[in-house]
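*Asks:* Got a predicted model here, sequence first, then my questions.
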Amino acid sequence: MTVISATPDPEARTLTLVAEFSAPPKAVWQLWADPRLLERWWGPPTYPATFREHDFTVGGEAKYHMTGPEGDTSNGWWRFTALDEPNTLEFRDGFADENGNPSTEMPETTIRVDIAEIPSGTRMTMTSSFASAEQLEQLVNMGMLEGMKQAAGQIDALLAA
């Protein structure tokens, strides 16, 4: 896969990743719909994800954790708010406690994924929206931008398999 861009925009309070794949939109959609495929790319290579729950329906939730190289874990949750197969999905995303309950101490984001057919395959645009520029800066400083690029960099191998 080619990550075309990964751009934070403090004024718009967004972080946008654009990537292109030589695969049809339906195959890219499956990377979100199938939790076993998600586990193979969500999170940087050194922090792989494990999805304990994945109810891929509007109103459904996902609960997961990422495991670091030292065995440390970071928990997260999603709540799906829109699904239009294979074109768009939208979900709330946040940090969680060990039981998967949303953390009130860390920012939540809204992530919209647009999947569009292009002559060479598919363009995926993932836009994370934040409540404030400060929240965007906080998560970028924690490594979100680099982590997203590394995570998305694993997708080509999955689509080629």
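*Replies:* Perfect, thanks for sending it. This is a predicted model, so every value here is computed, not measured. Numbers count the residues shown, from 1 in each chain.
*Asks:* from here on, contacts and neighbour counts on C-alpha atoms
*Replies:* Will do.
*Asks:* List the residues that contact the nearest residue in space to Glu108 that is not next to it in sequence.
*Replies:* Ranked by CA to CA, 6 or more residues apart in numbering and with sequence neighbours excluded, the top spatial neighbour of Glu108 is Gly94, at 4.6 Å. Applying CA atoms under 8 Å, 6 or more residues apart in numbering, one finds that Gly94 lies in contact with Gly76, Trp77, Trp78, Pro102, Ser103, Met106, Pro107, Glu108, Thr109.
*Asks:* Are any of the residues you listed buried, and if so which?
*Replies:* Neighbour counting by 16 or more other CA atoms under 10 Å classes Gly76, Trp77, Trp78, Pro102, Ser103, Pro107, Glu108, Thr109 among the contacts of Gly94 as buried.
*Asks:* and the closest residue to the fifth one other than its chain neighbours, how many neighbours?
*Replies:* The one in question is Ser103. Spatial nearest neighbour of Ser103, chain neighbours left out: Ala96 (4.7 Å); criterion: CA to CA, 6+ apart. Look at Ala96: counted by other CA atoms under 10 Å, it has 21 neighbours.
*Asks:* Need the single longest strand in this structure, by residues.
*Replies:* The longest strand of the chain (DSSP state E) is strand 73-84.
*Asks:* What is that strand packed up against?
*Replies:* Under the contact definition 3 or more CA pairs under 8 Å, 6 or more residues apart in numbering; DSSP states H and E, strand 73-84 sits against strand 61-67, strand 88-96.
*Asks:* next, the one to line up against it:
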Amino acid sequence: MIVPEKIVLTDMFADEGGNAADGMPVTLVTLTFVEHEGKTKLIMRSRFASAEGLQQVMGIGIVQGCASQFYRLDDLLENLQEPC
């Protein structure tokens, strides 16, 4: 089995049909998994094509949105570890 060390994806805001939303920036996201003190550490990096694109998503709360998704992931992983 080959354990993935990195996932690279393009993230964007989309309309109901899954098409890129006009006027919204596209983000190149790299997720890197590293071993740290016997556990897996996830490092997430987002790259924007411009400082303006970064400022645009910062203004609509991307930091809070990402944080809430990681809290939900923490909860899911915790629940998966509970005995049935």
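*Replies:* Yep, it's here. All values reported here derive from a predicted model rather than from experimental measurement.
*Asks:* export the buried ones among the contacts of Gly94 of structure 1 to CSV and tack on distance to Asp84 of structure 1?
*Replies:* Formatted as CSV, the buried ones among the contacts of Gly94 of structure 1 follow (distance: CA to CA, whole Å):
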residue, distance to Asp84 of structure 1
Gly76, 23
Trp77, 20
Trp78, 17
Pro102, 25
Ser103, 28
Pro107, 26
Glu108, 22
Thr109, 20
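*Asks:* The closest residue to Glu61 of structure 1 other than its chain neighbours: neighbouring residues, count only.
*Replies:* In this structure, Glu61 of structure 1 finds its nearest non-sequential neighbour in Arg79, 4.4 Å apart by CA to CA, 6+ apart. Arg79 of structure 1 has 21 neighbours, counted by other CA under 10 Å.
*Asks:* surely Arg79 of structure 1 meets Ala62?
*Replies:* Yes - Arg79 of structure 1 is in contact with Ala62 according to CA atoms under 8 Å; the separation is 6.5 Å.
*Asks:* what span of structure 2 lines up against stretch 62-78 of structure 1?
*Replies:* Stretch 62-78 of structure 1 corresponds to no residues in structure 2, going by TM-score structural alignment.
*Asks:* quick one on the thing from earlier: save the helices and strands packed on strand 73-84 of structure 1 as a markdown table, and put in distance to Leu38 of structure 1 too.
*Replies:* Formatted as a markdown table, these follow (distance: least, CA to CA, whole Å):
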| stretch | distance to Leu38 of structure 1 |
| --- | --- |
| strand 61-67 | 10 |
| strand 88-96 | 14 |
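*Asks:* Out of these, which is closest to Ala33 of structure 1?
*Replies:* For these, the distance to Ala33 of structure 1 is smallest for strand 88-96, at 9.9 Å, taking CA to CA.
*Asks:* Run through who's touching the helix or strand just after the closest one.
*Replies:* Next helix or strand after strand 88-96 of structure 1 toward the C-terminus (DSSP states H and E): strand 109-118. Contacts with strand 109-118 of structure 1, where a contact means CA under 8 Å, 6+ apart, come from 24-25, 28-29, 86-94, 122-131.
*Asks:* sorry, back to before: please say which position in structure 2 the residue nearest to Ser103 of structure 1 maps to.
*Replies:* Per TM-score structural alignment, the equivalent position to Ala96 of structure 1 in structure 2 is Ala14.
*Asks:* Give me the neighbour count for the alignment partner in structure 1 of Lys39 of structure 2.
*Replies:* Matched to structure 1 by TM-score structural alignment, Lys39 of structure 2 sits across from Gly121. Neighbours of Gly121 of structure 1 under the rule other CA under 10 Å: 14.
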